[in-house]
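Engineer: turn this into a structure:
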Amino acid sequence: MARIPIADMFSLTDKTAIITGATQPLAAEMSRAMAEAGADIVAIISPWDPPEEELEELIRLTGRSLRVYRADVGNIPALRACFSNIWKESVEPDILLNFSTINQRGTVEEMTDDSIDLIFAVNLKGAYVAAQEFGSRLLHLRRPGKIINFASLTAHLPMTHVSAYAAAKAGVVQMTRAMSNDYSKTAMTSSLTNTYPEMDQYITGRTPAGRWATSYDFRGVIVFLSTPASDFITGTTIVVDGGLMDAWGW
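Structural biologist: Coordinates of the predicted model:
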């Protein structure tokens, strides 16, 4: 194997990253980090996502390009059509960041069929189909790439009023493991604390770092997972939680 200089191992120069939910605050900061590392950004924005103006400014400052596509990630025909349009415009993909997410909190009894369907469609089925479309394109182009799926601590820790969301995100974790086996042969906080202020003390009191994660805490791990530095990592879950899960004995 040829030796890659360490600076190049952490570079995304001339790479293209497709990011679902890219204008959501956390995803926007990760998009910016990937652009700062050299990647051009292709954003898929759903109707509930913030507008793209702030993301456009963030990417413009890095000198990289941004293309914006619109599709409801939970509407599978629309999502597939969106990827078809991306491929028709000759985008050559290198990285997929499956970030798009939506949640509706409530007790088990309060969750309606519509809420359950929406949460599963966006967080699990939409992520599956995006990875499927991306992976199929890489295979067609005979091109290597990276798929990074964004889950949640609710996939690992028992929390209240998030049963459907937790089930969907746990599915994302197992989906990542299973997909990695196939492909290796050929990765919302402020509204929660505003609505449930008791959660702030509950979480920070149990987190060794003594605070919630910020968008800046995810920049390094996303760049790492996107670059050649992580080429021998596959199907694993990397937890960015300030020590919360270890403190709970997980």
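Engineer: could you use CA atoms for every contact and neighbour count after this?
Structural biologist: Fine.
Engineer: mind listing what the most centrally placed residue in the chain touches?
Structural biologist: Taking C-alpha atoms, centre = their mean, the centroid of the chain lies closest to Phe99, which sits 2.7 Å from it. With contacts taken as C-alpha atoms under 8 Å, 6 or more residues apart in numbering, Phe99 has the following neighbours: 19-22, 27, 149-150.
Engineer: any idea which element Ser90 lies in?
Structural biologist: Secondary structure assigned from DSSP states H and E places Ser90 in neither a helix nor a strand.
Engineer: ok, back up a step: mind checking which of the contacts of Phe99 are in helices?
Structural biologist: The helices, defined by DSSP state H, take in Ala27 from the contacts of Phe99.
Engineer: who wins on neighbours among the contacts of Phe99?
Structural biologist: Ranked by neighbour count (other C-alpha atoms under 10 Å), these have Ala22 at the top, with 30 neighbours.
Engineer: ok, back up a step: in a markdown table: the contacts of Phe99, plus distance to Glu54.
Structural biologist: A markdown table is the format used below for the contacts of Phe99 (distance: C-alpha to C-alpha, whole Å):
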| residue | distance to Glu54 |
| --- | --- |
| Ile19 | 15 |
| Thr20 | 16 |
| Gly21 | 13 |
| Ala22 | 11 |
| Ala27 | 12 |
| Asn149 | 23 |
| Phe150 | 22 |
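Engineer: next, the second sequence, to be compared with the first:
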Amino acid sequence: MGLQGKVALVTGAAQGIGRAIALRLAQEGASVVIEDRVANDRARETLAQVQATGARACLVEGDVAQVDAVRRVMTEAVAQMGRVDILVNNAGVERRAGFLDVTEADYDLVLDVNLKGVFFLTQAFARHVRDRGDGGRIVNISSVHEELPFPHFASYCASKGGVKMLMRDLSVELAPLGITINNIAPGAIKTPINAQLMSDPALMAALKRNIPLQRLGSPEEVAGAVAFLCGDDAGYMTGSTLFVDGGLLWNYAEQ
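Structural biologist: Next up is the predicted model:
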């Protein structure tokens, strides 16, 4: 219960890694603001699961690709919970296309959600912390592709590379406010976004050959790393990326 008395805002929390993070932070004692683009059945299921742990929780909707919506998300989170101590920028999208075929619409979607949304929600959070005056924690769910090339996903790689450098810059800019900021870079994780991959034995076999631990990770393993970065043991960590990838980054070869 290392986060007792803290309030965490988790974006993209309706399923997958976001849901696992919301649940783990609740189990650690935090109150949780569950954010997703729309308050759909999956988001409400996350809310019910978090509340079942005994944690205080609320649901806030908003499209993180829109700056006005991002600011409303923070305002509503503070209005409902009184404050926000922890921001987890988890919401993200990807679009597959060869570089020569990428459309402006797909590029804008990926960069707006994955980078612009992180930028401006972090800004709104930092302003809240500045006005409150007692520090906070930011964890961005990045990807191994902040470092690792991923052919046919150029916009996704650009967004995650941007999140990496944004985190490093803000670790300097936000330190005087008592705010730490770090990234977690998952590799291949068992989430709905990888459902097609997991249903194809040949693709799974090829992927596992590139992962030294020979398996996909779980959302709960990513959530555990988030809980660590939000807790007292990580109080002196800022500007770092934790890789949760089974060794994939250091053993990857295109097939």
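Engineer: tm score of chain vs chain?
Structural biologist: Between these two chains, after superposing, the TM-score reads 0.89 (TM-score structural alignment, normalised by the length of structure 1); 240 aligned residues with a C-alpha RMSD of 2.1 Å.
Engineer: max pairwise distance over the contacts of Phe99 of structure 1: which two?
Structural biologist: Farthest pair in the contacts of Phe99 of structure 1 (C-alpha to C-alpha) is Ala22 and Asn149. Separation: 13.1 Å.
Engineer: residue boundaries of the helices in the stretch 101-250 of structure 2?
Structural biologist: Counting by DSSP state H, counting those that start in this stretch, residue ranges of the helices within the stretch 101-250 of structure 2 are 104-111, 117-132, 154-173, 195-198, 201-209, 219-230.
Engineer: let me have these in a markdown table, adding distance to Val64 of structure 2 as columns.
Structural biologist: Supplementary listing: these in a markdown table, determined by distance: least, C-alpha to C-alpha, whole Å:
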| stretch | distance to Val64 of structure 2 |
| --- | --- |
| helix 104-111 | 10 |
| helix 117-132 | 5 |
| helix 154-173 | 14 |
| helix 195-198 | 24 |
| helix 201-209 | 31 |
| helix 219-230 | 20 |
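Engineer: how about the ones you listed, which one is nearest Gly247 of structure 2?
Structural biologist: Judged by C-alpha to C-alpha, the one of the helices of the stretch 101-250 of structure 2 that comes nearest to Gly247 of structure 2 is helix 201-209, at 10.7 Å.
Engineer: quick check: buried residues in that closest one?
Structural biologist: By neighbour count with 16 or more other C-alpha atoms under 10 Å, helix 201-209 of structure 2 contains the buried residues 204, 207-209.
Engineer: how about the secondary structure of Val68 of structure 1?
Structural biologist: Three-state call for Val68 of structure 1 (DSSP: H, G, I helix; E, B strand; the rest coil): strand.
Engineer: next one: it relative to Ile44 of structure 1, how far apart?
Structural biologist: Relative to Ile44 of structure 1, Val68 of structure 1 is positioned 6 Å away (C-alpha to C-alpha, to the nearest Å).
Engineer: and Arg177 of structure 1, by the same measure?
Structural biologist: Applying C-alpha to C-alpha, the value for Arg177 of structure 1 to Ile44 of structure 1 is 24 Å.
Engineer: ok, Tyr216 of structure 1 next?
Structural biologist: Counting by C-alpha to C-alpha - Tyr216 of structure 1 and Ile44 of structure 1 are separated by 21 Å.
Engineer: again with Ala229 of structure 1
Structural biologist: From Ala229 of structure 1 to Ile44 of structure 1 the distance is 26 Å (C-alpha to C-alpha).
Engineer: who has more neighbours out of those two?
Structural biologist: Taking neighbours as other C-alpha under 10 Å, Ala229 of structure 1 and Ile44 compare with Ile44 leading, 26 against 17.
Engineer: isn't that one up against Gln24?
Structural biologist: No. With contact defined as C-alpha atoms under 8 Å, Ile44 of structure 1 does not reach Gln24; the gap is 10.9 Å.
Engineer: next step: the contacts of Phe99 of structure 1 restricted to strands.
Structural biologist: When strands are assigned by DSSP state E, the members of those inside them are 19-20, 149.
Engineer: those residues into CSV, with extra columns for distance to Ala164 of structure 1?
Structural biologist: Converted to CSV, those look like this (distance: C-alpha to C-alpha, whole Å):
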residue, distance to Ala164 of structure 1
Ile19, 23
Thr20, 20
Asn149, 18
